[in-house]
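S.K.: Got a predicted structure here, sequence first:
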Amino acid sequence: MAKDCYLTLTVRNLPPGTTKQDVCNHINARFQNARPEVGPVVKDPNGQTFCTTVTVRQDTEDKCKILLRDLNLRKIFPLYPTTDMRESELNVSDEFIGVTTLAEHDNPLFDLYFVHGLGGHAFKSWSTSADTASPRIWLRDLFPDDIKARPVNRDNPNGPKLAGRFSTIGYRASSVGSNSAIMTIEKAAENLLNMLRTDRPEGSSRPVYFACHSLGGIVTCQAMIHALRHRSDENGGYHRHRDTLYQNDECLVKGIFFFGTPFEGSKLADNASLMLKFLNKNSPLLDSLKAKSNELADIVARFNQLRSHPHTNIPILIAYEGLPIYGKTYVTKPDSASSSFKAHTMEINGDHRTMVKFSKSDVSYREVAEEMIRLIQNTLTVSNMPPPVSPKTRLQDAFQPKLPSRSSTFSSIRTMPPPYPGFALPFSQHRKLQPGEPSPPASERASPVSDTRSLTMLAETQSYDDPAPAIPVAYDDNPLTIPLVRHINLSTPVVPVKYSDIIPALKPGKRELKSPFSQLGQFDTVFLLDDTGSMGETEGDDKPRSKWDDLIESLQWTADLVCRYNKNGIDVHFFIDEAKDEFGIRKAQRLLDLLSNEVAPDELGGGTYIADRLYTILTEHLVKFEKWKQGLTRGRGPSRVEKPKKLNLIVITDGAADDMEEVEDVIVETAKKLDELQAPVHQLGIQFLQIGKDDDAARWLAKLDDALKEKHNIRDIVDTRPWNRPTENDKSLKDRLKQILLGAISRAIDDERAC
């Protein structure tokens, strides 16, 4: 049976009112078995017509080419045109040269352009293989949907949502062929600027981001040098491009994502250049990419100087390939990918070619998407946001809260903390007052504070010999609206321990050496949290608090300590609501806000299933460690792969899992794999923290801690502890926190029995 062939086309000059169904019908009426898959219909840069992308299927590649030729210049007649333009001749191509918008949200706040590399293609470089199935391209099929549900401001989950325009930039960048002998980085950069100038409306102040693969990163750097240089340095006529990326004394380029860009060149380019010379051919682009190229070094130095200037200040993210191409050679080594830039770097589980071809199931896609969204959130300014909701509307929402529902958990539209027992707090403690709004009665007001310090900073200045005061929200006339945040009540007396006993205060010129918590900096701490329905329940009629309250209280202390010692922050995963997983949280208050306003126990109920989430987190760590270990055993010096930090996984749950056997299997197989890899004793630890007093859960967790090691003859990687609020426990708060945070990664502490 012949293999199907797939071809993706750009279809331009569509009349206003044309729908995806119109395009699909147009193709099906003329070709049998084409099975067109039509992408979003978006505006052309001219603003008068529309365009889309279409993937068609035929029996052979030749038939695909025939279909392309027959479609080009054919007239289309949309069923419901919205203007006098009722028909038009289509412009159809498979080259993707120039700017092609793949997706666009309503009222976009930014433009994101994707620039391919040497020998690349604006669609094929970023899409999955078309060998066996219709290709998928993440910048059209995945990323726009993932980003539109996220808030512009991470601290305001109910505020305006991100909206963007996602486009590819295609240019001729082959190392062979008629065009290769004259194409240089300089010319490619000029072409890119001309395309941007044509694509963006004159005077547009919409922020711009670039995502660049391989050579595309060098071309983009050169384009930025030309467009953003100071006016006194202008030459070569590039001043006409300045207004495209610089408006009202503000640089519009807010971030660049580099994927496998060889800032220090590549030895593969050396070899390829020699081969072309043997064939009496020339490629200036390849010559520019040689290792230690002077031209390349100049471009990198100038761009680094430019992006560091106060008037431009362009944040960047650098990703490098984790696998050699064809299993043999790295096109871009990590040191060449990061060069001399001071920037966040990350490894992608793919070779130089596949590192930008993501599918929905790729772990690397989730990591890349999260980092890109985070940078966009950090750099969009208030001026780019839609108008704020009026104070009247906010007051109405506050006094008429919506009940929590499963759908609201996913869409982040909750306007009040979930109404579980213990949450009935005075309105004044939930939000700032709006201008002109009367203050609540004195009986409802807590003592005002003048700043919003972290829990760590606040606690360092207080003694816990007396009951701790509540942390109130300040009353002022600040017109800035803020999201509703649950009041964290610390008024219940705790064990009389000073916070300085937990974390010794630093003396001028001295390093912190005494605290046992300092070893947290050697680990990636990951929290896996139980958000099943039972967490919304209370235990006993005399207890007004839910188990979800207790979970938040446990994190109030533990997360703050981890954030203090781990500069990478913490990752948070949930049993059910994976869409709310968050990575690299550096402030404990952000985690408390997440649990108060965005995530709630699943009201649909159901069982407690842990194994799948546990498997995913542990396997990801094992894969990273194994790749690093393999690099060491090659006998060629240090591993190219960065050594992963050790893992401290803390699972907080209230009950015995409904998949107990599967959970035990995951733990046993993980321990066996660690032994197989001869990993250090505490390369990985799992702490189960029990919320509530379920006896069956306590017995099962004790089995994980004590019995698995003996039964299966494996290393001990599990510790279990009850939370049992500090006020109800005889141990000091310091000892309790030490057991919870270090019990799974310290043999001495693991051997201590929980009360």
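M.R.: Good, I have the coordinates.
S.K.: Only C-alpha atoms from now on, for both contacts and neighbour counts.
M.R.: OK.
S.K.: can you count the residues close to residue 274?
M.R.: Residue 274: 16 surrounding residues under other CA atoms under 10 Å.
S.K.: What residue in the chain is the furthest from its centre?
M.R.: residue 280 (46.5 Å; CA atoms, centre = their mean).
S.K.: helix or strand for that one, which one?
M.R.: Counting by DSSP states H and E, there is no helix or strand that carries residue 280.
S.K.: gap between it and residue 269?
M.R.: 16 Å (CA to CA, to the nearest Å).
S.K.: again, but for residue 291
M.R.: Taken as CA to CA, the span from residue 291 to residue 269 is 7 Å.
S.K.: just residue 584 next, same as before
M.R.: Residue 584 sits 36 Å away from residue 269 when distances are taken as CA to CA.
S.K.: so what's the closest residue in space to residue 82 that isn't next to it in sequence up against?
M.R.: By the measure of CA to CA, 6 or more residues apart in numbering, the closest residue to residue 82 outside its immediate chain neighbours is residue 17, 5.0 Å from it. Counting by CA atoms under 8 Å, 6 or more residues apart in numbering, residue 17 touches 78, 80, 81, 82, 83.
S.K.: then this one, side by side with the first:
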Amino acid sequence: MAKAAFLTLTIRNLPRGTTDEDVRNHINQRYSNAQPVVGPIVGDSLRPGMVYTTVTVRQDSDDKCRALRDGLNLKSFWPRLPEPGADSEAKIAVNDEFLGVTTIAEHENPQFDLYFIHGLGGHAFRSWSTDKDFPRMWPRDFFPNDVRDKPLNPNDPQGPKLAGRFSTIGYRASAFNTWSATTTIEKTAENLLAAIMADRPQGTTRPMYFAAHSLGGLLTCQAIIRALHNKADKSELQETYREIFIQNGEILVKGIFFFGTPFEGSSLANYSSKIVKFLRGNEALIDSLKVRSEELATIVAKFNQLRSNEETKIPILISYEMQPMYSVKFVTLPDSATSTFNALSLGIDGDHRTMIRFQHNQEESYRKVSQHMIRMIQSSLSGSNTIPSMAPGSPPARFNPSPLLRSQTVGSTQSLPPYPGLFSPGLSPGLSPGLSPGVSPGLWQSQYADPRSSTSSSIGLGSAVTPASSLMSLPVYPSPDSKAIDPLVNNPFARAHSPVAPVSMNDFVQAGPQGKEDKNEFAMLRQFDTVFLLDDTGSMSEQDDNGKSKWDELIQSLQYIVDIVCRYDKDGIDVHFFINDEKDEHNITDGQRILDLLTKEVAPDEGGGGTYISQQLWVILTTYLERFEDYKKRLNEKPRPERPKMLNLVIITDGAADDKEEVEDVIVEAAKTLDRLRAPPNQLGIQFLQIGKDDDAARWLNLLDDALKDKHRIRDIVDTRPWDSPKEMNKSLQDRLAQILLGGISRARDKAETATMS
């Protein structure tokens, strides 16, 4: 059964007096299975006589969600009890882009505005919401309620309560073809200023705060710089910008919360610039995010100048991710996130994407983040710089606009418990959950103290803060009951190991009498370098009704494949992973080594963060194509260069990609390159083997197989097949394996109907 699809919409142009029940009934009358969840009804700052809301709907597929969206758009809406003077009927506007300012929650008589700004490749709603099961967006669903429960002045618990207005600001933020190639941080920041100016009444003195993720933090800094840095500019436009942030000589920006903002640049940008250039994307924007980028250095220097000025001091709180993402150790290194401004910093237990996604309001990371944000708001609004401590016995916390001491970082590594195999549900006697013989129960952690400080100002969420006197370069072993020792205790892969061996394929690959030509169909593999690209993202840990995970199925598929491939690829095969690229191996000649790698050293990523294929796919394809192009250029040399073997790339995945357009672009560009080089028809082939039964994923994979070549008028280099567990070793299985291993490189196999496992 395909998993449910969700889509969150904005529904605008609602008459005053509209209730959440009105919206829910309106949708249910047209789509009985939509199960709409309606957010707060809020006033529209651009249309004072109207209100709007956000709604999350559920359907069987993404296509049906989009059809529902289009079916609701521009339809008549009648509230049950419109306010006097309000329209009794209106044509509603339904969208899911969330561009510009979208208010997602609003208290009565708000004392402040809080704007949430997403990062590169992000979305104003989805970036802040969970993507497992029903989406939960903490800026809308958790934080406003937590704020409303708190007193304005923490030293006066019985006094007035906090009240705020909570909004997202969306902008087009793809590094690929949706932006002009010349778009930069500076230009985008001006659009941000225009959005804020349109949202706030002219001359308002209501304080504002920003919560900004990744690139959004740099845009926030640049917007403030654009408005405030050049005091000599007295133009009308500059004065208009300045009035957004300063009224009556007072700075209205009372705090900024930075989440994973790469103030010193990101190694991912250095890496991504190649793929963006390859896809003719936004090089100017990506280059501005590189490590040691001149544009970043300018933004940081100017923002620091503003914070050093008495008139424009702005308190900030900086957080950084504590888990890696993709093939890069960290998108934002702790030093890049924290060292630039010498400000209070928090380490969040998540990767660059999941660090701003919280499943519920009792999650430890959310509680710490929300507490710090609320305390900064209380401190600045109440006029009291001293606020109650967050822990019994600790001194009062201060949010001083002046820079604090440089924060410290925490480094950690962890070894992965062996995989249990496909046939061993349970623990071996005498083993603790998640551990195996020879595996240390502790995680290595090193913390280094700043010589200027007696305490560390870095707080790793969910971990203890160690006194600075003990922070030497010595390993610290958490106690056996520490949460840190067992991050995989609930991981179905953290169990005792049972060997998983390749299935012998002797009956399928017998070569015939010695000295005779091998006419076995699989002998074609001798001409190819076979490369496996394996999906180790979090979605592969999903289990079916029998408790079998997609990762189990992936390993099972390789049990039947590796013996055949290793027989014919004498150079050895290469194995690459979507996430754990440090575990990539080359020239493997023993199928058992591949299975050991998957059962003992690699497991699906527990951090989530989506399924992204394009970057690893691009690395493999461009590396090969550059080698082939170099061979073509040197054909007239003597001695003639050695011709690269043809490439057979087998990608095993559930197909639930979050970067579908980028994957398509990479494949199309590779095919065009092969055409330009006049390569043989089967010089390069890509075989997608789908694990699981996701119908949406299957449709997308079939699109890669059938539609790309006609749409772009390119050669066909893709084949897709589903994996089904075989019941017996027979001719049907032999045909099925031939389709899997040869479908990307053999036209005959590509065109053949999928054989049924029996």
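M.R.: Yep, it's here. As the structure is a computational prediction, the values presented were derived from the model and not from experiment.
S.K.: picking up where we left off before, just tell me what the residue nearest to residue 82 of structure 1 corresponds to in structure 2.
M.R.: Under the alignment (TM-score structural alignment), residue 17 of structure 1 pairs with residue 17 of structure 2.
S.K.: filter the contacts of residue 17 of structure 1 to the buried ones?
M.R.: Buried subset of these (neighbour count, 16 or more other CA atoms under 10 Å): residue 78.
S.K.: list the ones among the contacts of residue 17 of structure 1 that structure 2 also has?
M.R.: Contacts conserved in structure 2 for these, using both residues aligned by TM-score structural alignment, their matches' CA atoms under 8 Å: 78, 80, 81, 82.
S.K.: Assign a three-state SS to the second one, would you?
M.R.: Using DSSP: H, G, I helix; E, B strand; the rest coil as the criterion, the local structure at residue 80 of structure 1 reads coil.
S.K.: I figured it hits residue 21, correct?
M.R.: No: proximity of residue 80 of structure 1 to residue 21 does not meet the contact threshold set by CA atoms under 8 Å, at 11.2 Å.
S.K.: Give me the neighbour count for residue 240 of structure 1.
M.R.: By other CA under 10 Å, the residues close to residue 240 of structure 1 number 12.
S.K.: what ranges do the helices span in the stretch 501-650 of structure 1?
M.R.: Assignment of helices within the stretch 501-650 of structure 1 using DSSP state H, counting those that start in this stretch yields the ranges 547-565, 588-593, 611-632.
S.K.: Check the stretch 1-150 of structure 2 too.
M.R.: Using DSSP H, counting those that start in this stretch, helices in the stretch 1-150 of structure 2 cover 20-28, 62-72, 138-141, 143-148.
S.K.: re the thing from before, quick one: the residue farthest from the centre of structure 1 and residue 174 of structure 1, what's the gap?
M.R.: As for residue 280 of structure 1, its distance to residue 174 of structure 1 is 16 Å (criterion: CA to CA).
S.K.: same question, residue 262 of structure 1
M.R.: Counting by CA to CA - residue 262 of structure 1 and residue 174 of structure 1 are separated by 17 Å.
S.K.: Between these two, tell me which one has more neighbours.
M.R.: residue 262 (28 against 19).
S.K.: how about the more buried one, secondary structure?
M.R.: coil.
S.K.: contacting residues for it?
M.R.: 214, 215, 218, 289, 331, 332, 333, 336, 337.
S.K.: for residue 151 of structure 1, same thing?
M.R.: Each residue near residue 151 of structure 1 by CA under 8 Å, 6+ apart is listed here: 157, 158, 159, 160, 161, 162, 377.
S.K.: let's see 7 Å
M.R.: 157, 159, 160, 161, 162 (CA atoms under 7 Å, 6 or more residues apart in numbering).
S.K.: now residue 336 of structure 2
M.R.: Neighbours of residue 336 of structure 2 in contact, by CA under 7 Å, 6+ apart: 262, 263, 264, 265.
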